[in-house]
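In: Need the 3D shape of this:
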Amino acid sequence: MFRGIDPTGGRTPVRRGHVLIDRRTEAETLDRLLTDVRAGESRALMLRGESGIGKTELLGYLRDRSGGCEIVSAAGVEAEAGFAFAGLHQVCAPMLSGLRRIPEPQRAALNTAFGLDIGHPPDPFMVGMAALSLFAETARERPLLCLIDDAQWLDRASAQVLGFAARRLQAESVALVFAVRDDGGRTAAPELAGLPELLVTGLPEVEARALLALAHPGPADPGVLNRIIAESQGNPLALLELPRGFTPAELAGGFGLLASVPLPRRIEESFRRQIATLTPTARQILLTAAAEPVGDPVLVWRALGRLGVDVDIDPAARAATEEFVTFGARVTFRHPLLRSAVYRAAGPEDRRRVQRALAEVTDASTDPDRRAWHRAQATVGEDEEVAAELVRCAARAQARGGPAAAAAFLERASDLTPNPPRRAQRLLAAAEAQYQTGMPEPSVRLLARAEAGPLDEVERAHANLLRARIAFTVDRGVAAPGLLLQAAIRLQALDPGLARETYLEAMQAGWFVGGDGRGPTLRELAAEALEARATQDPADVCDLLLTGLAVRYRDGFGAGTPLLREALSQLTAGPVDQAGLRWLWFAGTCAMDGWQHAAADTITEAFVARARRSGTLTALPLALAQRMVVQVFAGDLAAADGLVHEFDAVRASTGLDEPSYASQLVAAWRGAEDTTAELVAATTKEALQRGEGLGVAAGGWALAVLYNSLGRYDEALAAVLPAAESDADLGLVTWCSLVELITAAARLGHVEIAGDALARLRTMTRAAGTDWALGLEARCQALLDPDAEPHFREALDRLARTPIRSELARTRLHYGEWLRRQNRRSDARRQLRSAYEMFGEMGMALFAARAARELGSTGETVRRRSDGNVADLTPQEVQIVRLVRTGLSNVEIATRLFISPRTVEWHLSKTFAKLGVTSRRQLRR
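Out: Just a heads-up that it's a prediction; the model follows:
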């Protein structure tokens, strides 16, 4: 594999005699990856570096060393970046015979994504699970190594799925290795952000000279060599290719020095100089190969035939291209920059002729989208027929779950559209599709172009709404409520149904802002919504929800509660996930604001499922955050942790700067002090910059939970006091802040502060009237009342009738502490022991430690959890055990947790050892 060629006398690895010089560190990393994968573990790695730095050679090193492994190679192609799932199909195509071994819903999702079947747009997460399952099944026979070069050119749908799978690989004997170009300080492929990285840098000067000497023996002017060494900055491709642009005389004599331009452009210019020496026929062959993105040699030769190129007549032309491109099972260029250089070196008319030929030889029945794209690239000026074909391609892309591809087709269609109003319509549709991908910046660009064209009044209103939605998605700042309100007013006479949704969104934006005085307040937004709908009775559950919210925000919590309770009752009586995503968000928020756990549980579960299934990545982070909060109150931190990982993965894959409000709450309840502090500091800073009052209040709530668990009551009070004293109606955040304030103030003896907060809390708990609400009120009263026991007993009785295990455990802790202070040690032990066990099972470490200390103060020795105890399990192992106990199979558990069945098997084997059991039946008992 390696042979030593080192002028310094050392042993330097050289792959295939000329490239892998001085890559010992990288080789060691890749060797460890192969060792781990062969041992049954899974790995993901991103090789990151500038063009020509050696990433492809490192992938080749892996391929050469991977004896006994199944190898799948793929590469992103710039021309295919607009085709949904094109890259994923490259990766999965060699494994498709194994589709029959993965669950049917996953198989159906993958078939629809690849256009092999017709159905509803597939859930992106189901496609991700299908890919993960397919990788795991393939690796059952032997380890699987997937090598993806030029991952920066993967289409977004493929990059998201592959990133999703890479983050969930654990014990499948699978490695996903991506090579990603990183030029000019800009990291490409944001969907892969967060994966382990290996930064590939330039060669040191000694090794650079050795490589240059190997590649270009013969006389050369020392000044020329020094400049090539200096300007290449150790880039192997530059060292190999730059001198090829000079004649031997120029190298020897010092003529033709390079211009001072960026390195990739310099390399590309060197390629152009080499291409310029070829005959016209040879250049035609290279151009056709460069324009055909699939690498299908049959298509290339057919297109050349259409262009009148006969290589049998001119075999020398074919031979001349062999230095640049290889015609094997696939057409491959020596380097991707060479493909780019070939295409850019050709004139516009030459490029169009080649694209036209490729369109003519591409089968319209089996590959209509690529044929349409070639036709579009070959078209000069405007052509409605071609534009309409691209619009149909966009519809197919949307049906396959590829809004980014749909946006690309629609944008190109608009360029070809001769009718100005229709052109503006297509640009508006492209902007909407781009917005759905979670990429607001391209959406703004397309929207600006659409607004410049002739839009009718309805379309103009839709454009205003999209701009307002983008503003809300980007920063949730003070501008969003006003923009959404203006859009709603404009839509009122044009599209009452959409206007209704927009009023709801305006109140959502106002809720995030929290009433800082720089825009319309929630009360003002609600009043506008009620006035607009004053002549209409609520026609359905969404109308009832809107009316209830508006009444609540205008007239107070108690006034709106009956309407909202009725709306939630109607909503949960039928198939919840048929409601629109925006309605589900507000319905979930109202359920939690009103202490209605059953409704919140049903709605948030449906919200997450609907957001995943629709692929609306702008909605999914909101859905996950809501679901996290429900899981925290239920005491299921293991499930919440899983959602945190998914939330982070969605943020990384979309680039959306979604605040981690729910994540910081999970960390606070888990007792992760440093993590909580870091998250709160970051989110609070961002919220202040945006003018988002909710973010500041949410941070105070999370810190108050943390500090109250530590007994640092003065810090808890300081953290939560601003939110608790604010007049803004932030619902859940407001009443949770009041509960934490009362807890801290009562312990500090600030009876008046705690009493005022309790009076405010009571106006909401009495209006809600649920056991959850009244149980919390009773506990807060107990902390202030010398005759506390009846209130504690009422709190325990009410909370025990709910799934709110986290607050039930806290109530037992407070009651036990009070009993100990009354010298009722036996009674105190019962409450504290129960609290300690509950906190331990839920993974609330600081609360558990506090209960343990209190138990110790009663004279009871607290037995530490031993091997075989649930506390020794990881959060994911706890999740798996719980799902096993419900009777789910490994495949069903894998689908629920977004991991592979192999990983479930691996976790179960570890769990059996930790718990000292040997079967699933014992786990169930």
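
In: From here on, just use CA atoms for contacts and neighbour counts.
Out: Will do.

In: For the residue of the chain most remote from its centre, give its distance to residue 727.
Out: No residue in the chain sits farther from the centre than residue 253, which is 54.9 Å out by C-alpha atoms, centre = their mean. Relative to residue 727, residue 253 is positioned 81 Å away (C-alpha to C-alpha, to the nearest Å).

In: do the same with residue 113
Out: Per C-alpha to C-alpha, residue 113 is found 49 Å from residue 727.

In: higher neighbour count, the two?
Out: Shown here are residue 113 and residue 727; by other C-alpha atoms under 10 Å, residue 113 has more neighbours (31 against 11).

In: in the stretch 501-650 of the chain, which spans are helices?
Out: 522-532, 541-555, 557-573, 581-593, 597-614, 620-633, 637-654 (DSSP state H, counting those that start in this stretch).

In: and the shortest one, which residues are buried?
Out: If you call a residue buried by 16 or more other C-alpha atoms under 10 Å, then helix 522-532 has these buried ones: 522, 523, 524, 525, 526, 527, 528, 529, 530, 532.

In: Quick check, the second one in contact with residue 553.
Out: The reference is to residue 523. Yes. Counting by C-alpha atoms under 8 Å, residue 523 touches residue 553, with 5.2 Å between them.

In: next up, for comparison:
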Amino acid sequence: MVLRGREAELKELGELVDGPEDRGGVVIRGEAGIGKSALVAETAAAASVAGLRVLRTTGAEAERDLAYAGLHQLLHPVRAGVAQLPAPQRDALRTALGLADGASPSAYLVGLAALTLLAEEAAAKPLLLVAEDVHWLDRASADVLAFVARRIETEPIVLLATLRDGASSPLLDAGLASMVLERLGADDAADLLDAVAPGLAPAVRTRLLTEAAGHPLALTELPSALADLDGLDPVLPLTERLERTFTARVAGLPEPTRTALLVAALNETTSLAETLAATGALLGTVEGRAGGGGAGRVASALPGGELASHGLARTSGAAAATAGHLATARFPRVEPEILAPAVEARLVELSAGSVTFRHPLMRSAIPAAATPASRRRAHLALAEALRDQPDRWAWHQAAATVGPDETVAVELERTAERARYRGGAAAAIAALEQAARLSEQPETKADRLLKAAELAVDSGRRETAERLVHAAKPAGTRQRATASRLLSEFEDGVREDPARVAELAVTAEAVAADGETDAALRILWSAAMRCFWTEPGDAARKALLDVADRLPIADDDPRVVAVTAYVAPFERGQAVLENLRKLAGATGADPEVDRYLGSAAMQVGAFDLAARFSAAAAPGLRAQGRLGLLPRALAVQAWSRVRLGDLAAAVPAAAEAARFARETGQPFMYGLATAVQAEIAALRGDHKQAKTLADEAERAGLAAGARPVLATVQLTRGLIDLSEGRFDDAFADLRRMLDPADPAYQLALRAYCVAELTEAAVRAGQADALRDILAELAALETPSPALQIGLRYARAVLDPSDERFAEALRADLTGWPAERGRVHLAFGEWLRRQRRVVESRTHLRTARETFDALGMTAWGERARRELRGAGESSPNRGPDARDKLTPHELSIAQLAAEGLTNREIGQRLYLSHRTVGTHLHRIFPKLGVTSRADLAATLKALDG
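Out: Here you go, the predicted model:
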């Protein structure tokens, strides 16, 4: 049937599939029955004619708690290609889909595997990916589809998804275009009604058009309810009226057919064999059939049944055949003809061993109209039919259980563990919640809810974690400590009372007193994080230190070092630095340890060590697919690299940190990475971009009181002011970082902008105020490299002399080229003012060359101006090759220059190798090179 009133939408979707490259995809949104599926069907048919291969998955409400069920359905036709994936991706995908045993896979590694597999298939034939009813997809599959959607812009792949109005999905934030379907206009609605129900009496036709109000499903289905039209309450929402027409249609069917329809509606899959088997069990036509699907049967479940237990039988012919074989061996033979009346009533369709409802509203209406007892019996029958599939057995048994039942609860807990093992956190959380509902003891219930909350924390779902912790109503020291820790796990949460830190100190002390040392240390780490993002005050910091000092753990334990650095970066700076230097020799052993040691080094101003630890952490976090932790390591690396002056390394790290932080829902880290990008732009002299990025970062930081974000924003604004000659503004902006009452105050970071503050103060005539600030910072008595370098520079500029500048240059500035260049510049400027012009040129020339090499354009131009004043012409610096690349392109170019293949680069950056190749084809002409060897030589020359 020709779609009426959808010409514009069909044209847009037709253009999408005609040229899938650089298109991405579309999310079609609209109310139930608005015609989303019809539009997709037309588009899929057109895509097939155009030569695209169509892969499909459809969300099912009953399948939402079966991890990766939707992904299996999508990838089943191309499953042969899994064997050719790189080993880490292959193992992750096979484990996620229950096809093999392996380490619990990261959702992002599964996403990369799916992307690689689809990109390989698309290389042979362009793909149209169809995902219908994504609001009902299991969360793990939806996350993977969103991951893929963000990365197909250069692939011959189009993703077409449908989403019900008011529903949420990760695909909404995946960069896909949005298409909202409205109801049909009056003329189109009349044409559609006349096509499906010609010859209606005028009065009936008018009534139907009024009732349907342009709703396509209503226009096609309400005519079948003409006999009961007067009984349709117009006050009811249209969806409910439609459901009533469907249930009225069911009521007229034979009882065996109604039974089969109820079973089919409650079944997770469309398997006809499963529906018929469970219907046979429910009808009880074989004498002596086993009833109830008791828990004792689960022990005999075979591992081979695991495939279907994840909802995969919907697409696997082998699994469906097996289910059918088991069913006929166990239950009375029920023929498909039992559903024939439902087919004639246009409720379901039978094809290729499957039974599908013509619309999801039909599927939901049937259980809603059944009695609770009937639904429970149907669930029990399905459990009996699926007793060799433990996960699905457990869910149906739970649905049939009203009161506490520890036997079923234990099986649900095992289901949760299998889901967690495959990386399906959302499915595991749902199973544990159900297990808690069925728990017989309050303590066991609380333990299961807290275990679910832990999974929610691990997957970054703060609201879910908080809901579960509160529902647990923890009792006893152990449970209360666990609850307290879980509520404090989020580094990037919303603004909270800094007094929370002191409470955590008390909790950690109580847990430690019970001998739970590791748990106490985890609580301390959570509290230490708060000391970075917020300011809890001296008393809270001291309380944390006191607890840490009493723990029976060595002072050089990386966890203790990190906690100490966050809580007391100056008071304990000497010990922290000594331990960090010892631990630096063991980088690469554990990426998570390297990550928080990198953060610890940043706290104490050892930016060279911070960059080293963070750079060591990144490869391991990438390989493990831990994209939630990766942006944290990258942001610290970028922040530190900028302070060192290594913009070439900082640019791609900051850009990638921002991208992954946004993708993984970490607003604090996104704000910090964006602030670093703003600082880079300011140093490069791109003040317009710097201001835009600083404003964006400030919005993220203010929303949650993230002090490091706001401090970096103020540093950026001070750099812009300095470059533009507004020294009073620069001093005011930078001084905010040192005011404890200002939200931009951060205990550690405030001490690491001394050079910029000195520049501003001296030029703004604020020397006396600067002396007070320097005295306060010097009193910290810490060996912090960044602070000591800044203080030596400040003393030389504030009270200049050959000896003071020589002292600043004699300091160990290995790895700190920007600071060395800054000293040379200040020394040269002072010498010129002393009319020692010839001597000044040497220092100014060194400063210019240093800043040019570092890409610090604003500082390089300042050195040029001073050189011209000293009587030496200085050629303007044109943009170097790196300036011509986007941060993303620069990251790819650097990896290619290191000798990595496209596939290896893709694995590092979570892109398909085809996307990497497309970027390199754009990079080469930008840099004027024709080969990887030329690329490596060009970038090496710049770094030299």
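
In: what TM-score do we get after superposing?
Out: The TM-score (TM-score structural alignment, normalised by the length of the first structure) is 0.85; 874 aligned residues with a C-alpha RMSD of 3.7 Å.

In: ok so, going back, ok, for the residue farthest from the centre of the first structure, nearest residue in space, not its chain neighbours?
Out: residue 221 (5.7 Å; C-alpha to C-alpha, 6 or more residues apart in numbering).

In: Tell me if I'm right that that neighbour and residue 255 touch.
Out: No. Applying C-alpha under 8 Å as the test, residue 221 of the first structure and residue 255 come out as separate, 9.0 Å apart.

In: picking up where we left off before, generate CSV for the buried residues of helix 522-532 of the first structure, with distance to residue 818 of the first structure as supplementary columns.
Out: Conversion of those to CSV gives the following (distance: C-alpha to C-alpha, whole Å):
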residue, distance to residue 818 of the first structure
522, 41
523, 42
524, 45
525, 46
526, 44
527, 47
528, 50
529, 49
530, 48
532, 53
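
In: Which one of these is nearest to residue 138 of the first structure?
Out: Here the nearest of the buried residues of helix 522-532 of the first structure to residue 138 of the first structure, counting by C-alpha to C-alpha, is residue 522; it sits at 54.5 Å.

In: Quick one: residues contacting the closest residue to the closest one other than its chain neighbours.
Out: Using C-alpha to C-alpha, 6+ apart and skipping residues adjacent in sequence, the residue nearest residue 522 of the first structure is residue 510, 5.3 Å away. Taking C-alpha atoms under 8 Å, 6 or more residues apart in numbering, we find residue 510 of the first structure in contact with 478, 480, 481, 520, 521, 522, 525.

In: Turn these into CSV, columns for distance to residue 582 of the first structure.
Out: Below are those laid out as CSV (distance: C-alpha to C-alpha, whole Å):
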residue, distance to residue 582 of the first structure
478, 20
480, 15
481, 15
520, 20
521, 20
522, 17
525, 17
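
In: Tally up the residues packed near residue 449 of the second structure, please.
Out: 28.

In: quick one: what helix or strand has the counterpart of it in the first structure in it?
Out: Using TM-score structural alignment as the criterion, residue 449 of the second structure maps onto residue 427 of the first structure. Using DSSP states H and E, residue 427 of the first structure maps to helix 420-436.

In: Give me the buried stretch members for the helix or strand just after that helix, please.
Out: For helix 420-436 of the first structure, the succeeding helix or strand toward the C-terminus, using DSSP H and E, is helix 440-452. Across helix 440-452 of the first structure, burial judged by 16+ other C-alpha under 10 Å covers 440, 443, 444, 446, 447, 450, 451.

In: Same check on stretch 135-152 of the first structure?
Out: Applying 16+ other C-alpha under 10 Å to stretch 135-152 of the first structure flags 135-139, 142-152 as buried.
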